[in-house]
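In: Sequence and predicted structure, then a few things I'm wondering about:
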Amino acid sequence: MASKSSLCRQDCVGGVSSGMAGPATGTGAGGRRGTDTSRVSSVSSQFSDGPQHSPSSTHSSTPSWSEEPAQSNMDISTGHMILAYMEDHLRNKDRLQKEWEALCSYLAEPCSVAVAQEAANIDRNRHAEALPYDHSRVKLKHEVNPNKQDYINASFIFDHDPRQPAYIATQGPLPHTVADFWQMVWENGCTVIVMMTALVEDGEKQSERYWPDEGSSLYHIYEVNLVSEHIWCKDFLVRSFYLKNVQTQETRTLTQFHLLSWPGDGIPTSTRPLLDFRRKVNKCYRGRSCPIIVHCSDGTSRAGTYILIDMVLNRMAKGVKEIDIAATLEHIRDQRPGLVRTKDQFEFALTAVAEEVNAILKALPQ
């Protein structure tokens, strides 16, 4: 059992400076292959959202954004096409609005949420409008569930492999669903949790604390031991856990990445903290084949935005030559309704993709 003194609560090297890029989307691989670094730099400055703020004095003056992006097999012409779409969106203000309206009129099929609406499951949903589809919901093994139920408000999100979900999108656990949450973690072999919300925002509970503040706690048959808590910077922290099934005595380790800088009533003023956060998550996750659990309060808004950004950038990193961000959003909405709830969140996702592409292109040998 860990004691308070054994916890590793420390600041990382580096704050995060702010800056925001403009909206972008991209389709197709035919781009301008001959574009040079001067164009990339000019696009970058063109999308700057004012002067760069210096990081908080409590952190090192070396910004974490200076870390180079992970090695990428991104097709260069696709990357430049994304940047060309950035410019197009700046010139054509109506484009984004029309794209969002088309997304809002899209209807998934099948779209039944009947199981989530059953009387026995109503109180297991944090928000009545954020429910999992029947066909893609995560099912618990009812025989080991304390309530003998298989329902949890969570959805599998697949990318290209229909046999292996890339993510589980879920709500912040309720007081009476914490044990269900850990059962889901255990049964799906998850090793990474991405938490996109504070526990309380504006006086309203967004998620039950589903881990011990120190030492260990038992949630039904799952003993969760907090091993360490690293405050990487003012925007996020990282917790490490040992998870033990007390019935089988099997133990596992997992990591929770907790983003603190996304306001509950809007979007961040900069994409950079989120992109830096994502790099840390992917560095930990690399090479694993289990789904990443992503949750906010309702499991649709901030969680959906993170999944959209991560899926598009992962596709690009693998060298996919055609990127259609709106179509990718439709794809993930086929698996959980309401992912990316507002136009601002969609624009933020486009902006984040464009800014990361810009960083990757700058890091490539010219």
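Out: Okay, I see it.

In: C-alpha from now on. contacts and neighbour counts both.
Out: Noted.

In: Spell out which helix or strand contains the spatially most central residue of the chain, please.
Out: Geometric centre of the chain, nearest residue: Tyr306, 3.1 Å, by CA atoms, centre = their mean. Here Tyr306 sits within helix 301-317, counting by DSSP states H and E.

In: which helices and strands does that helix pack with?
Out: Secondary-structure packing of helix 301-317 (3 or more CA pairs under 8 Å, 6 or more residues apart in numbering; DSSP states H and E): strand 167-170, strand 292-295, helix 325-333, helix 343-363.

In: Next, the angle from it to helix 325-333.
Out: Per axes from the mean of the first three to the mean of the last three CA atoms, to 10 degrees, the angle that helix 301-317 makes with helix 325-333 is 120 degrees.

In: what about the helices in the protein?
Out: Along the chain, the stretches classed as helices by DSSP state H are 37-46, 76-91, 93-104, 178-187, 272-285, 301-317, 325-333, 343-363.

In: So for Val115, which of the ones you listed sits nearest?
Out: Of all these, helix 178-187 sits nearest to Val115, with 16.1 Å by CA to CA.

In: Arg91 - how many residues pack around it?
Out: Residues near Arg91, counting by other CA atoms under 10 Å, number 10.

In: what's the answer for Tyr219, then?
Out: Neighbours of Tyr219 (other CA under 10 Å): 19.

In: can you pull the contacts of the closest residue to it other than its chain neighbours?
Out: Spatial nearest neighbour of Tyr219, chain neighbours left out: Ala179 (4.9 Å); criterion: CA to CA, 6 or more residues apart in numbering. Going by CA atoms under 8 Å, 6 or more residues apart in numbering, Ala179 touches Tyr219, His220, Tyr222.

In: closest to Ser77 among those?
Out: Using CA to CA, the contacts of Ala179 come closest to Ser77 at Tyr222, 48.4 Å.

In: Could you report the distance from that closest one to Leu254?
Out: Tyr222 is 13 Å from Leu254, where distance means CA to CA, to the nearest Å.

In: Neighbour count for those two, which is higher?
Out: Neighbour count, other CA under 10 Å: between Tyr222 and Leu254, Tyr222 has more, with 21 against 17.

In: can you give me the strands for the stretch 101-250 of the chain?
Out: In the stretch 101-250 of the chain, the strands defined using DSSP state E, counting those that start in this stretch lie at 137-139, 151-157, 167-170, 192-195, 200-201, 204-205, 216-219, 222-233, 236-245, 250-259.

In: who does the longest one touch, helix- and strand-wise?
Out: Which is strand 222-233. The helices and strands touching strand 222-233, judged by 3+ CA pairs under 8 Å, 6+ apart, are helix 178-187, strand 216-219, strand 236-245.

In: which outside residues touch the second one?
Out: Right, the one you point to is strand 216-219. Applying CA under 8 Å, 6+ apart, the contact partners of strand 216-219 are Met1, Ala2, Val178, Ala179, Trp182, Trp211, Glu223, Val224, Asn225, Leu226.

In: second one coming, line it up with the first:
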Amino acid sequence: MENPIIEGSCRERDISYKFLAEHTELSELEAGIPYKEFFFHSKARDKDLEFRVLKRITETRKHAECLVENSAMTCSMNRYADILPYKDTLVHVPGYSYINANFVDGACSGSEQMIIATQGPLHRTMEAFWAMVWEYEVSLIIMMCNLLEDGMVKCEEYFPSENNIQCDVFEISLAKSTNKYPFLIERVLIMTHVPTQETRIITHLQSTAWPDQGVPSLADEFSSINYMISLIKKKWLANRSKIVVHCSAGIGRTGVLVGIFNVVTALEELLEKEAEDENVEPRVSIFGAVRRLREQRWGMVANVKQYKFIYKFMEYWITSFLSHQQQIGQSL
């Protein structure tokens, strides 16, 4: 039986789902895999083929017609000319004409538009970025890139490292910086609206291990990714404030993290329901999770290597979960 947090259409426009509905032979790609069978299925699936299908059905002419036009105004505010946001999920910031950012739904119940997926700020878009953070009461920013990679600037240093940063009517200061994991920096930022002196505390996580267009060592980053997932959940559940996730373009590494978060939280919700009702079958659909992300921001999870990484992460996650459950059973 179809479950909207595992397989099925987005809340609003979903071009690729209509295509799947018309081609039942492909709809099996989205069908959820029972989590206890996931490892076997993951090894057996042709992920290269799956990703080719994903690109084919989510990068169509109809999708392109939904993108913001690459005008003279928007062009100067896009880090990459070919990475444009969808119009219907576009984030609007009062006082600013445009920002390359999209709202993305979480996978668990009641988590519509919980995530803002965006590009790494440019110098000219820093003010709009911080105005967006303030407008949507963002409590957590996750940065999935370095400022400089392979000699190329991937993101402006939009956050303070020592001195305070002034962005229009906002001042941002650094209260604390710690290395949570070898490649994960956690900063506590204080954002002040200067005219009113209202302040907010924002957590800033920067993961430095993910190469552009690539993936990190899962053995090294599994705990770090789990920490990011847990903090997203904690911040969202605390007050329903938006979560900003970005890398350089805001689709590759950003898409992988958001995809993993959605798959994990959807599975956790079903596992909780299974504990109350044995007729509930917890399932996983990597294809479905990524397909829906790509309907909300163009090109999310940019290549097959990143797509395979989500599968690999869930193999680790489910194996760890089942091992933990077995240990609990043995201790009773």
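Out: In hand now; what should we look at? A quick note: this is a predicted structure, and the numbers were derived from the prediction, not measured.

In: Drop the TM-score for these two in here.
Out: The TM-score (TM-score structural alignment, normalised by the length of the second structure) is 0.79; 282 aligned residues with a CA RMSD of 2.1 Å.

In: Which position in the second structure pairs with the residue nearest to Tyr219 of the first structure?
Out: In the second structure, Ala179 of the first structure lines up with Glu127, judged by TM-score structural alignment.

In: again, but for Tyr167 of the first structure
Out: Using TM-score structural alignment, Tyr167 of the first structure pairs with Ile115 in the second structure.

In: if we can go back for a sec, can you tell me which of the contacts of Ala179 of the first structure carry over to the second structure?
Out: Comparing those with the second structure on both residues aligned by TM-score structural alignment, their matches' CA atoms under 8 Å, the contacts found in both are Tyr219, His220.

In: Give the full set of residues in contact with the alignment partner in the second structure of Gln345 of the first structure.
Out: By TM-score structural alignment, Gln345 of the first structure lines up with Gln306 in the second structure. Under the criterion of CA under 8 Å, 6+ apart, the neighbours of Gln306 of the second structure are Gln213, Gly214, Val215, Gly252, Arg253, Val256.

In: Can you verify my assumption that His246 of the second structure contacts Asn102?
Out: No: the criterion here is CA atoms under 8 Å, and His246 of the second structure misses it with Asn102 at 10.7 Å.

In: can you put the helices and strands packed on strand 222-233 of the first structure in a markdown table and add distance to Asp134 of the first structure?
Out: Putting those into a markdown table (distance: least, CA to CA, whole Å) gives the following:
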| stretch | distance to Asp134 of the first structure |
| --- | --- |
| helix 178-187 | 16 |
| strand 216-219 | 26 |
| strand 236-245 | 28 |
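
In: between those, which gets nearest to Lys205 of the first structure?
Out: Across these, closest to Lys205 of the first structure is helix 178-187 (CA to CA), at 14.3 Å.

In: Mean per-residue distance, that closest one versus the second structure.
Out: In the superposition with the second structure, the average deviation recorded for helix 178-187 of the first structure is 0.7 Å (mean CA distance after the TM-score superposition for the first structure).

In: Next, the buried residues of that helix.
Out: By 16 or more other CA atoms under 10 Å, the buried positions in helix 178-187 of the first structure come out as Val178, Ala179, Asp180, Phe181, Trp182, Gln183, Met184, Val185, Trp186.

In: swap in stretch 167-176 of the second structure?
Out: Neighbour-count burial for stretch 167-176 of the second structure [16+ other CA under 10 Å]: Cys167, Phe170, Glu171, Ile172, Ser173, Leu174.

In: so which of those would you say is closest to Ala219 of the second structure?
Out: Distances from Ala219 of the second structure to those, taken by CA to CA, are shortest for Leu174, at 30.9 Å.

In: Check the alignment and tell me where that closest one lands in the first structure.
Out: By TM-score structural alignment, Leu174 of the second structure lines up with Leu226 in the first structure.

In: about what we covered before: how near is the match of Ala179 of the first structure to Cys247 of the second structure?
Out: Glu127 of the second structure sits at a distance of 18 Å from Cys247 of the second structure (criterion: CA to CA).

In: for stretch 150-169 of the second structure, the distance to its chain's centre please.
Out: 22 Å (CA atoms, centre = their mean, to the nearest Å).

In: Near the equivalent of Asp235 of the first structure over in the second structure, how many residues? Count them for me, please.
Out: Under the alignment (TM-score structural alignment), Asp235 of the first structure maps onto Phe183 of the second structure. For Phe183 of the second structure, the count of nearby residues is 14 (other CA under 10 Å).

In: same deal with Asp265 of the first structure?
Out: A count of nearby residues for Asp265 of the first structure, using other CA under 10 Å, gives 8.

In: how much space between Leu199 of the first structure and Val192 of the first structure?
Out: Distance, Leu199 of the first structure to Val192 of the first structure, using CA to CA: 18 Å.

In: Who has more neighbours out of these two?
Out: More crowded of Leu199 of the first structure and Val192, by other CA under 10 Å: Val192, with 24 against 18.

In: Quick check: closest non-adjacent residue to the more buried one.
Out: Nearest residue to Val192 of the first structure in three dimensions, chain neighbours excluded: Thr255, at 5.0 Å (CA to CA, 6+ apart).

In: List the residues that contact that neighbour.
Out: Contacts of Thr255 of the first structure (CA under 8 Å, 6+ apart): Thr191, Val192, Ile193, Val238, Arg239, Ser240, Phe241.

In: burial of the alignment partner in the first structure of Arg291 of the second structure, as a residue count?
Out: Using TM-score structural alignment as the criterion, Arg291 of the second structure maps onto Glu330 of the first structure. Around Glu330 of the first structure there are 20 other residues, counting by other CA under 10 Å.

In: Now do the contacts for Glu330 of the first structure.
Out: Leu103, Tyr106.

In: and the gap between it and Ile157 of the first structure?
Out: 12 Å.

In: now Arg239 of the first structure
Out: Arg239 of the first structure is 24 Å from Ile157 of the first structure, by CA to CA.

In: Between those two, point out the one with more neighbours.
Out: For Arg239 of the first structure versus Ile157, the count of surrounding residues by other CA under 10 Å is larger for Ile157: 25 against 20.

In: residues contacting that one?
Out: So Ile157 of the first structure contacts Ser136, Pro165, Ala166, Tyr167, Ile168, Ala169, Ile332, Gln335, Arg336 (CA under 8 Å, 6+ apart).

In: from the residues you listed, which single one is nearest Asn245 of the first structure?
Out: Closest approach to Asn245 of the first structure among the contacts of Ile157 of the first structure (CA to CA): Ile168, at 20.8 Å.

In: That closest one contacts Phe156, doesn't it?
Out: Yes: Ile168 of the first structure is within contact range of Phe156, at 4.7 Å (criterion: CA under 8 Å).
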